[in-house]
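Sequence below, structure please.
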Amino acid sequence: MVSRETVPVPELAARVFGDRFDLAVRFADLLIEHGVERGLIGPREVERVWDRHMLNSAVVADLLPPSVSVVDVGSGAGLPGLPMAIARPDVSITLLEPMARRVAWLTEVVEELDLDVEVVRGRAEEKAVREQLAGADVVTARAVAPLAKLAGWCLPLVRPEGQLLALKGSSAAEELERDAQAVAAVGGVNGRIVVCGEGVLEVPTTVVVVDRAPGRDGKRRRRKDRG
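A predicted model of the protein is given here:
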């Protein structure tokens, strides 16, 4: 049986998470211990929590400018939002998730780890969510939807000249070409592929980066007061 004790922590995790490595280990332990029973990850994913989920998500934080606001759409188990929040405490992160049981999980983890992260229940395409969260500097999404749908849902949350970061797999280039017109129709420009974690991860993370065109309607979201 796979447990926290039988899933080794890669040495490079300390390099990626720095002085917040212990927090990353605690989050990974929670995923390993509760992820399957709570429907957050599949049974085969437990042994790959570090390389496939924790590190795959955390390296994307390298794309974030200092002190930006981020909305993680369809956060699910907290990926990529929570590893990014651990790796980059200067960034203001909101986890957006529609399913109540997953919202409960995210809330528990944020409280357990004492992270300065907001959890919101809802869908990116909902009017109330857009009114609440529009104007983010960056919106992230991992394994949520094809790029055309994702852009339609997410770009309205992004401030003008902000970015959508969509974590994708081997189909990234194909999606970017196929959905170019749909992305442009909702204000997406300069679509490109960026690879994160080269020289660090065995399988680097592929990210489709889309800018939101300047001059579109949107309000800049106020950062939370960190005291």
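
going forward, measure contacts and count neighbours with C-alpha atoms only.
OK.

Which positions in stretch 195-205 come out as buried?
196-197, 201, 204-205 (16 or more other Cα atoms under 10 Å).

how far does it stretch from start to finish?
Length of stretch 195-205, first residue to last, Cα to Cα, to the nearest Å: 6 Å.

Show me where the chain has its helices.
Under the criterion DSSP state H, helices of the chain are mapped to 12-17, 21-34, 55-58, 81-87, 100-113, 127-133, 147-154, 172-178, 180-185.

Minimum distance to E47: which of the ones you listed has it?
Minimum separation from E47 across these (Cα to Cα) falls at helix 21-34, 8.1 Å.

Next, the angle from the closest one to helix 100-113.
Between helix 21-34 and helix 100-113, the angle comes out at 140 degrees (axes from the mean of the first three to the mean of the last three Cα atoms, to 10 degrees).

Now do helix 21-34: distance to the chain's middle.
17 Å (Cα atoms, centre = their mean, to the nearest Å).

so F17 sits right up against I86, yeah?
Yes: F17 is within contact range of I86, at 7.1 Å (criterion: Cα atoms under 8 Å).

which residues do those two both contact?
Both F17 and I86 are contacted by A24, under the criterion Cα atoms under 8 Å, 6 or more residues apart in numbering.

Between these two, which is the more surrounded one?
Neighbours per residue, other Cα atoms under 10 Å: of F17 and I86, the larger number sits with I86, 25 against 22.

what's the spacing between the more buried one and L115?
8 Å.

can you check A143 too?
24 Å.

what about Q181, neighbour count?
Neighbour tally, Q181, other Cα under 10 Å: 13.

do the same with V16
If you count neighbours by other Cα under 10 Å, V16 ends up with 20.

do D90 as well
Neighbours around D90, by other Cα under 10 Å: 15.

got a list of what the nearest residue to it once chain neighbours are set aside touches?
Closest residue in space to D90, ignoring its immediate chain neighbours: S67 at 5.0 Å, by Cα to Cα, 6 or more residues apart in numbering. Going by Cα under 8 Å, 6+ apart, S67 touches 90-92.

One more, please, to line up against the first structure:
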Amino acid sequence: MTDPLETPAAPSGAAAVFGERLPIATAFVAILADTGVSHGLIGPREVPRLWDRHVLNCAVVEDAFPSGAMVIDVGSGAGLPGLALAIARSDLDVHLVEPMLRRTKWLSETVSALHLDSVTVHRGRAEEFAGVLSAPWVTARAVARLDKLARWCVPLLGDEGTLVAMKGRTAADELAQDRPALTTLGLLDATVTEHGGAVLEEPVLSVDLVFCPRGGTAHRPHASRRVRKAR
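As a prediction, this is how the structure comes out:
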């Protein structure tokens, strides 16, 4: 196991994102630096960057979701972004979907250790939950290209549901390249959104895709949350 002393200290921006739940976020980072490494979920070289590159990087996307939203995290792995979102936003109903047994066991143990009652862990591939699990919001981080990710996630979206796909600097280019395939899947409304510009050196980008299976333009009563830059 990684020596707990190697766990990095919380950066100044963490308090602005996690508020009074910062101690829970700190405990999560400590778990990632310990059993997250020993279970092969986090590489040892990532430990010094756990806050900025992973936990805080994921948590800033919380501004994509309205109050009380149900959110499915596809391919949750080490709980990124799902657990980071659940810590930052106690009002969210978060569902972690992960196919690997050892990862789901680790996720369940971590959820229990952090007392995150708003989180449910599901073992299986996203496509196996079609018709079983559905939500207005689905998210994923570094799982696959947009076209492939969308094929997995669309069956989990309700009408006018939104896929919030965390992407890197090439988000706009990937969206442009995959737009025809996304349109075929019923993802007609797309926006690239910045998050965390006030607390991260480089803002996080998400591609937000609205599912509108019957054609036309989806009605978005909370659209203003999507086009603004994050706090």
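
rewinding a little: return the closest of the buried residues of stretch 195-205 of structure 1 with respect to L40 of structure 1.
The closest of the buried residues of stretch 195-205 of structure 1, once distances to L40 of structure 1 are taken by Cα to Cα, is T205, at 20.3 Å.

Would you mind listing the residues in contact with the residue nearest to that closest one when sequence neighbours are not counted?
Here the nearest residue to T205 of structure 1 in space, its sequence neighbours aside, is C196; by Cα to Cα, 6+ apart that works out to 5.0 Å. Residues near C196 of structure 1 by Cα under 8 Å, 6+ apart: 59-60, 62, 204-207.

hmm, back to that, can you put the buried residues of stretch 195-205 of structure 1 in CSV and add distance to E161 of structure 1?
CSV is the format used below for the buried residues of stretch 195-205 of structure 1 (distance: Cα to Cα, whole Å):
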residue, distance to E161 of structure 1
C196, 21
G197, 25
L201, 30
P204, 26
T205, 23
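
What's the separation between the residue nearest to T205 of structure 1 and N190 of structure 1?
For C196 of structure 1, the distance to N190 of structure 1 - Cα to Cα - is 18 Å.

give me every residue that touches the counterpart of A88 of structure 2 in structure 1.
Applying TM-score structural alignment, one finds that A88 of structure 2 aligns to A87 in structure 1. Neighbouring residues of A87 of structure 1 by Cα under 8 Å, 6+ apart: 16-18, 20, 58, 61.

Look up how far G124 of structure 2 lies from the spatially closest residue to L209 of structure 2 that is not a sequence neighbour.
Excluding its sequence neighbours, the residue lying closest to L209 of structure 2 (Cα to Cα, 6+ apart) is A190, at 4.6 Å. Separation of A190 of structure 2 from G124 of structure 2 (Cα to Cα) stands at 28 Å.

Also L96 of structure 2?
L96 of structure 2 is 10 Å from G124 of structure 2, by Cα to Cα.

and what of L56 of structure 2?
26 Å.

Same question for V210 of structure 2.
24 Å.

Between L56 and G124 of structure 2, tell me which one has more neighbours.
Counted by other Cα under 10 Å, L56 of structure 2 and G124 do not tie: L56 has more neighbours, with 29 against 17.

residues contacting the closest residue to the more buried one other than its chain neighbours?
Of all residues not flanking L56 of structure 2 in the chain, A14 sits nearest, at 6.6 Å (Cα to Cα, 6+ apart). By Cα under 8 Å, 6+ apart, A14 of structure 2 lies in contact with 22, 56, 199.

After superposing, tell me the mean distance of stretch 101-109 of structure 1 to structure 2.
Here the mean offset of stretch 101-109 of structure 1 against structure 2 after fitting is 0.4 Å, by mean Cα distance after the TM-score superposition for structure 1.

Please enumerate residues in contact with the longest strand seen in structure 1?
Assignment by DSSP state E gives strand 158-168 as the longest strand of structure 1. Here strand 158-168 of structure 1 makes contact (Cα under 8 Å, 6+ apart) with 134-143, 147, 151, 154-155, 205-220.

angle of it against helix 147-154?
Using the same axes, to 10 degrees: strand 158-168 of structure 1 against helix 147-154 is 140 degrees.

And strand 158-168 of structure 1 against structure 2, how far off on average?
Averaged out, strand 158-168 of structure 1 is 0.7 Å away (mean Cα distance after the TM-score superposition for structure 1).

Need the residue closest to the centroid of structure 2.
P81 (3.1 Å; Cα atoms, centre = their mean).

residues contacting the closest residue in space to that one that isn't next to it in sequence?
Leaving aside its sequence neighbours, P81 of structure 2 sits nearest to C58 (Cα to Cα, 6+ apart; 4.9 Å). C58 of structure 2 is in contact with 80-81, 84-85, counting by Cα under 8 Å, 6+ apart.

Ok, E126 of structure 1 next?
So E126 of structure 1 contacts nothing (Cα under 8 Å, 6+ apart).

From A145 of structure 1, how far out is it?
Separation of E126 of structure 1 from A145 of structure 1 (Cα to Cα) stands at 16 Å.

repeat for E33 of structure 1
For E33 of structure 1, the distance to A145 of structure 1 - Cα to Cα - is 27 Å.

try R216 of structure 1
23 Å.

Fine by me, thanks again.
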